[in-house]
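> what shape does this take:
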Amino acid sequence: MSTEQESARADTASGYEVRWQPHNVKRQTMILQAALELLEEDADRSMQQVAKRAGLAKSVVYRQFDGRDDLDRRLRSHLINDFAATITTNLDISSGSIEEILHRTIDSVAEWLSEHPRQGEFARTGPTHDAPGIDAVTNLKLRVSQQARELLATLGLAIGIDAAQFSSVPFAVVTMVEGTLREWVRDPAPEKSRAEIVGDLALYSWYVLDGAVRSAGLVIDPRQELIAVVAQLSTGQS
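As a prediction, the model looks like this:
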């Protein structure tokens, strides 16, 4: 076969894959949704059961996923990516005081863990598709911690301090929040309501952040709009 013929075949195959990509994505989404429904029902998630719930032949499921392990990894990725997007929305520093940002972000975690306990436990059982070395919850904690470090770096740049000195703070706070909420969800008769445990964790998180910023010679009012605080600090105001 000539080089030109090989190139033409490659182009044809590539074009075929591109045309079928939306179709494959749609089927993968259907399959993942079926697997998620079965997970929430604590039902058998065999490939046969997933195919039946999705209304597809089992052979179709196997064309989209290599097997149960591959399906589980992609399902964890689906869960974690969706949850991470929710956290990102609540971590938006353009609106709210530090108290409000902490409270709404922690509350979103408490809401997800309390309303979807099986999803939370499933996420701990293995890795995601894109991070094979760690379980999905650890992956999420690292992602959120990195996002928080980037936010701190941006704020530090705005007010003229090196946020690298706070690099360990985000993971410490994220780990405390996740671990506490995990035990709260597992408790069949928790002493505190969701509002109470979220309020406690928001306060504890602020204590950690307050200690860190005070070590840099800064005093911040957690009840003031964060954007206003940054504006004041950037101009040298108290």
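> from now on I want contacts and neighbour counts done on CA atoms only, so please keep to that.
Noted.
> longest helix in this structure, please.
In the chain, assigned by DSSP state H, the helix with the most residues is helix 3-40.
> now for that helix, which elements pack on it?
Secondary-structure packing of helix 3-40 (3 or more CA pairs under 8 Å, 6 or more residues apart in numbering; DSSP states H and E): helix 47-54, helix 58-64, helix 68-90, helix 117-123.
> of those, which is nearest residue 195?
Minimum separation from residue 195 across those (CA to CA) falls at helix 68-90, 16.5 Å.
> so which residue is dead centre in this protein?
Centroid-nearest residue in the chain: residue 84, 2.4 Å away (criterion: CA atoms, centre = their mean).
> one more, so I can put them side by side:
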Amino acid sequence: MSIASSPPRTPEAISGYDARWVRHNSERQTLILQAAVALLEESSAGTDVPVHLIAKRAGLAKSVVYRQFSGREELERRIRSYLVDDFARVLDAKLDVSDGSVREILTRTIRAVADWMSDHPRLVEFARTGPTHTGDPSIDAVSSLKLRMSHTAQELIASIGQVIGADPAPFASVPFAVVTMVEGVLATWIREPRPTRSRAEIVADLAAFAWYVLDGAARSIGLVVDPDNELTAVIAGFTTATDS
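Prediction:
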């Protein structure tokens, strides 16, 4: 009895198989990362969660975890990247300049930071233990997130400056200064055994401080902005004045 040979696989079939395999691995990696984050949230033993527990929570064999990541160090870097990417998406939404006044945008963004830092202290602690998967290996994940948010804010300011015909140079250091201030103040506040100020109060204070810095930079180039006016209306007003 002869055994019929399988027909040769076409490039399209190979490409489709490879795409499915990549998607399968990506889904498994996401399960593993989500399981690790959940265990970090629950752990009372610091930031060292055993791999076998991560595998069990993800519903996978321990060997599968080791096939998806080259080792413990890569796994931890990928967990930090997952945390940074997930939180950065939240902050990007809060920084939407098409909705709200400057004060509202600052307040809701800082509130999101305060909520994450105070509600997820173990995740913050873990993020401070080392770098992300793709970031600068010399800085921890929290620092990577601060740089990322500073860059996002710089791009927003530059875009607004271009629209209204204003020089963004005086604002160059503002985003990093504000981001660093917010993270530092919140980190100190969270560590206080008995904080004298509520979360709402510390958020309001930081939003006010951030506005003072922005307002000072704006006034240095002759721009006076009402922080309680809708930002889109403020931009439209400056644009009209520039065009006239």
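> picking up where we left off before, tabulate the helices and strands packed on helix 3-40 of the first structure (TSV), appending distance to residue 177 of the first structure.
Output for those, formatted as TSV (distance: least, CA to CA, whole Å):
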stretch	distance to residue 177 of the first structure
helix 47-54	33
helix 58-64	36
helix 68-90	13
helix 117-123	14
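> out of the ones you listed, which gets nearest to residue 210 of the first structure?
helix 68-90 (20.1 Å).
> who's in contact with the helix or strand just after the closest one?
Reading on from helix 68-90 of the first structure to the C-terminus, the next helix or strand found by DSSP states H and E is helix 98-115. Helix 98-115 of the first structure is contacted from outside by 83, 86-87, 90-93, 95, 119-120, 177-178, 181-182, 185, 194-195, 198-199, 201-203, 205-206, 222-226, using CA atoms under 8 Å, 6 or more residues apart in numbering.
> and the buried ones among these, selectable in ChimeraX?
Filtering these down to the buried ones (16 or more other CA atoms under 10 Å) takes a single ChimeraX command:
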select :87,90,91,93,119,120,177,178,181,182,185,194,198,199,201,202,205,206,222,225,226
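> map the residue nearest to the centre of the first structure onto the second structure.
Applying TM-score structural alignment, one finds that residue 84 of the first structure aligns to residue 88 in the second structure.
> try residue 204 of the first structure
Checking TM-score structural alignment: residue 204 of the first structure goes with residue 209.
> same question for residue 147 of the first structure.
Counting by TM-score structural alignment, residue 147 of the first structure corresponds to residue 152 in the second structure.
> helix or strand for that match, which one?
Element membership of residue 152 of the second structure, judged by DSSP H and E, is helix 141-164.
> once aligned to the first structure, how far is that helix on average?
After superposition onto the first structure, the mean distance of helix 141-164 of the second structure to its aligned counterpart is 0.7 Å, using mean CA distance after the TM-score superposition for the first structure.
> what about that helix, distance to the chain center?
12 Å (CA atoms, centre = their mean, to the nearest Å).
> for that helix, buried residues please.
When neighbours are counted by 16+ other CA under 10 Å, the buried residues of helix 141-164 of the second structure are found to be 141-150, 152-154, 157-158, 160-161, 164.
> cool, stretch 229-242 of the second structure as well?
Using 16+ other CA under 10 Å as the test for burial, stretch 229-242 of the second structure gives 230-231, 234-235, 238-239.
> what of stretch 166-185 of the second structure?
For stretch 166-185 of the second structure, by 16+ other CA under 10 Å, it's 166, 168, 171-172, 174-176, 178-180, 182-183.
> and residue 194 of the second structure, what's its match in the first structure?
Match for residue 194 of the second structure (TM-score structural alignment): residue 189.
> actually residue 170 of the second structure, not the one I typed
In the first structure, residue 170 of the second structure lands on residue 165 (TM-score structural alignment).
> check the spacing between that match and residue 97 of the first structure real quick.
Per CA to CA, to the nearest Å, residue 165 of the first structure is found 22 Å from residue 97 of the first structure.
> do residue 78 of the first structure as well
For residue 78 of the first structure, the distance to residue 97 of the first structure equals 31 Å [CA to CA].
> also residue 228 of the first structure?
Residue 228 of the first structure is 9 Å from residue 97 of the first structure, by CA to CA.
> then residue 213 of the first structure?
Between residue 213 of the first structure and residue 97 of the first structure the distance, using CA to CA, works out to 16 Å.
> what about the equivalent of residue 177 of the first structure over in the second structure, helix or strand, and which?
In the second structure, the residue paired with residue 177 of the first structure according to TM-score structural alignment is residue 182. Applying DSSP H and E as the criterion places residue 182 of the second structure in helix 174-191.
> starting at the chain centroid, how far to that helix?
That offset, for helix 174-191 of the second structure, works out to 15 Å (CA atoms, centre = their mean).
> how big's the offset between it and the first structure?
Averaged out, helix 174-191 of the second structure is 0.6 Å away (mean CA distance after the TM-score superposition for the first structure).
> which residues touch that helix?
With CA under 8 Å, 6+ apart as the test, helix 174-191 of the second structure has contacts from 110, 113-114, 117-118, 146-147, 149-151, 153-154, 195, 202, 206, 210, 213-214, 217.
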